[in-house]
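1. Can you look at this prediction? I've put the sequence above it.
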Amino acid sequence: MATRITLGDGAKASFWNDAWLQGQCPKLFAPALYNISMRKNRSVKEALAHDTWLMDLRSGLTEQMTDELTNLAALLDDVQLQPDEHDSIVWRFSQKGSYSARSAYILQFEGAIKFDCHHLIWGAWATGKCRFFVWTAILSKILTADVLLRSNNYFCPLCMRNLETTYHLLVDCPWSRLVWDAIATMTKLPSLELATWNDSSDLKTWMNMRFRLAQADNRKKVLTVMHLVLWEIWLERNRRIFSLDSRQINVFLKKVADEIHHWNMAGAGIPFDPG
């Protein structure tokens, strides 16, 4: 329950709907009785006065209802209202114990998986499909060798010699490294140059390093280029698997150059020298 209730005069707490009875909500441990109650919104004070809650019940109790009635009545025997004190209802999810829209909003994310690299996704000028792909790739959720293992085909389709993982396919494959080296020259973005790469084993770390090595005014451009190239490498991989068609690296780079041109026409602002 989101609230904790300390019973006083019983005027504020709801008899059926609040967790006031030994920390429990009566409708949860006596659901059959709750269903036949004709007045479900009475306060504790109203319900206990002259056993009004009992008179609110429709006739014709079943065996389950009788058991619930016996248990509920036994718990109510120990209840003593405090006429001189108000009920205290405390919101459990704020330090002050009072409800706020902010605390309720934060509560929605309890148990959520935190993603600490949102800047790598939203900092780029990129199409929605590219953002989504890079997000799933960072989470290692793209369908790589783990799926292909079912058909005993787990080699990288770009180099045909290493186990295909997200990081190998998109970054560390010899074919992909040649692509990134050419792209660094084409876009004149030094943080993409192979000489700046250090040992890393996952896409998130690699992208973060490229992002942080870039000058402040180039960071968005670097992210944008990474989104575009990662997406194009993924498309090339799928082309080789599903269409049995592979492009030479110079043809692939021409395709990337065309995409950069199209993205720039739409406002991406990628520095570009086709050479």
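-> In hand now; what should we look at?

2. From here on, just use CA atoms for contacts and neighbour counts.
-> Noted.

3. List of residues touching the top helix by length along the chain?
-> Among the segments of the chain that qualify as a helix by DSSP state H, the longest is helix 219-242. Applying C-alpha atoms under 8 Å, 6 or more residues apart in numbering, the external contacts of helix 219-242 come out as 120-121, 123-126, 130-131, 133-134, 157-158, 170, 176, 189, 191-192, 207, 210-212, 214, 245-247, 256, 259-260, 268-271.

4. Okay, one more to line up with it:
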Amino acid sequence: MIALDLPKWVIKAINKQRRGFLWKGQEKANGGLSIHNLEALGTALRIRWLWLQKTDASRPWTGLPTQVPNNAHALFNVAVGSIVGNGQNTKFWTDRWLQGKTIVELAPNLSQLIPKRALKQRTVAQALAGRRWVADIKGALTVQVLVEYLSIWDLVDNLVLQHDVPDQHRWRFSQSGTYTSKSAYELHFMGCTKFGPWKRVWKTWAPLRCKFFIWPAINNRCWTADRLANRGLQHPAACPLCDQAEENIQHLLVECVFARQVWLEILQRLHLETIAPRPSSNHFSKWWRQAMRSVAKEHRKGLNSLIILVTWEIWKHRNDCVFNSARPSVVAVLQMVANESALWCSAGAKHLHTLLLRSLTSTP
């Protein structure tokens, strides 16, 4: 992928195979599962050639034309800023060296009068020598072109090059200022809607199957009665646990009186009853965020594990009631939570273990 553009049919065929065993999606921070977009990944890897060509003249191929797609060139031009020293490795018209912008951006009408060869190849050193950039202008000078011409003249006329200082190029989307394939890949998704609780979901100690439940639960993608009804499928007439309201995943986890009783019983034993869901709690993710902020910092990771555990057991008990005709039982859920928490602690959930031990005598 770093050497060649994958044909569209190859990407389509690979994605078809990937969908056979897992969903496709965006980065976890954007609400996906971090399954890479192959087209964006290929572009990010190809940008590396442009970066090395710009920053490492010792490479024997840097003087040769590179077969890089236009979208890679466009992203590279956005991502790289230049600090002019001797001006020999910075393009006058197209590099981002003047007030953090390119001259093409500062003077778009003027740039249209520059021949393509000069536009792409003229360096700052060449352009400033004898004001050669002025000679690059070909065509009729309209009022707007003259205004832009005078503006550029004012910006560059007094510029003094440092002949013993090489130009510097900085990758603007990494802290080190150096290209990384990760930052180039993430550049494709700037502006995407962020999935706020992604760290609470994916960085918390919990079995993966529980995380795979909590992720669609927060996104309202669980097959509760409301979603089944919207698709004309058979569904429970009311919440299987409380039989008082129509079922949806937000109701099931924090609004249902049965779920609230489970949360209160568990959190009371840990002296954390003040963070239990209240009748006004109607959004699981918001309640989770508020609860996490209400406890001491050293307990937050353990609390996150506990919340995932309890929601998982509530969901399993709901399914037992729906599919196995079990009777709703708070005692049964509490026992399942106790048994499962012991297994989690034995398997390495050290922050949950700390919470269960220390909260017996401490307050939030």
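-> Nice, I can see it. If you're wondering where the values come from, they're calculated on a predicted model, not measured in any experiment.

5. mind listing what T66 of the second structure touches?
-> So T66 of the second structure contacts 49-50 (C-alpha under 8 Å, 6+ apart).

6. Next one: it from G42 of the second structure, what distance?
-> Distance of T66 of the second structure to G42 of the second structure, given as C-alpha to C-alpha, to the nearest Å: 15 Å.

7. Mind listing what's buried along the longest helix of the first structure?
-> Neighbour-count burial for helix 219-242 of the first structure flags 219-234, 236-238 (criterion: 16 or more other C-alpha atoms under 10 Å).

8. ditto for stretch 147-161 of the first structure
-> Per 16+ other C-alpha under 10 Å, stretch 147-161 of the first structure contains these buried residues: 154-158.

9. any chance of those in CSV, with distance to E164 of the first structure and secondary structure too?
-> Converted to CSV, those look like this (distance: C-alpha to C-alpha, whole Å; DSSP: H, G, I helix; E, B strand; the rest coil):
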residue, distance to E164 of the first structure, secondary structure
Y154, 6, coil
F155, 5, strand
C156, 4, coil
P157, 8, coil
L158, 9, coil
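
10. Need those residues in CSV (columns: distance to G23 of the first structure).
-> Formatted as CSV, these follow (distance: C-alpha to C-alpha, whole Å):
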residue, distance to G23 of the first structure
Y154, 55
F155, 58
C156, 58
P157, 60
L158, 61
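
11. wait, which of those is closest to V251 of the first structure?
-> L158 (14.3 Å; C-alpha to C-alpha).

12. Tell me the residue in the second structure aligned with that closest one.
-> Under the alignment (TM-score structural alignment), L158 of the first structure maps onto L241 of the second structure.

13. Excluding chain neighbours, what is closest to that match?
-> P328 (5.5 Å; C-alpha to C-alpha, 6 or more residues apart in numbering).

14. Helix, strand, or coil at that neighbour?
-> coil (DSSP: H, G, I helix; E, B strand; the rest coil).

15. Contact partners for it?
-> Taking C-alpha under 8 Å, 6+ apart, one finds 240-242, 317-318, 321 in contact with P328 of the second structure.

16. how about H351 of the second structure, secondary structure?
-> From three-state DSSP, the assignment for H351 of the second structure is helix.

17. what residue of the first structure takes the place of K16 of the second structure?
-> For K16 of the second structure, no residue is aligned by TM-score structural alignment.

18. Give the closest residue to P197 of the second structure in space, chain neighbours not counted.
-> S285 (7.4 Å).

19. Which residue ranges of the second structure form strands?
-> 80-83, 168-171 (DSSP state E).

20. Just name the most buried of these.
-> strand 80-83 (a mean of 21; mean count of other C-alpha atoms under 10 Å).

21. Show me what that strand packs onto, helices and strands only.
-> strand 168-171 (3 or more C-alpha pairs under 8 Å, 6 or more residues apart in numbering; DSSP states H and E).

22. List the contacts of stretch 260-272 of the first structure.
-> 125-126, 186-189, 221, 224-225, 228.

23. May I see the buried residues of it?
-> 260-261, 263, 268-272.

24. How far off centre is that stretch?
-> 31 Å (C-alpha atoms, centre = their mean, to the nearest Å).

25. For it, measure first residue to last.
-> 8 Å.

26. One more: stretch 168-182 of the second structure?
-> Termini of stretch 168-182 of the second structure sit 22 Å apart (C-alpha to C-alpha).

27. rewinding a little: now which of the contacts of helix 219-242 of the first structure would you call buried?
-> By 16+ other C-alpha under 10 Å, those give 120-121, 123-126, 130-131, 133-134, 157-158, 170, 176, 189, 191-192, 207, 210-211, 214, 246, 256, 260, 268-271 as buried.

28. Fine by me, we can end here.
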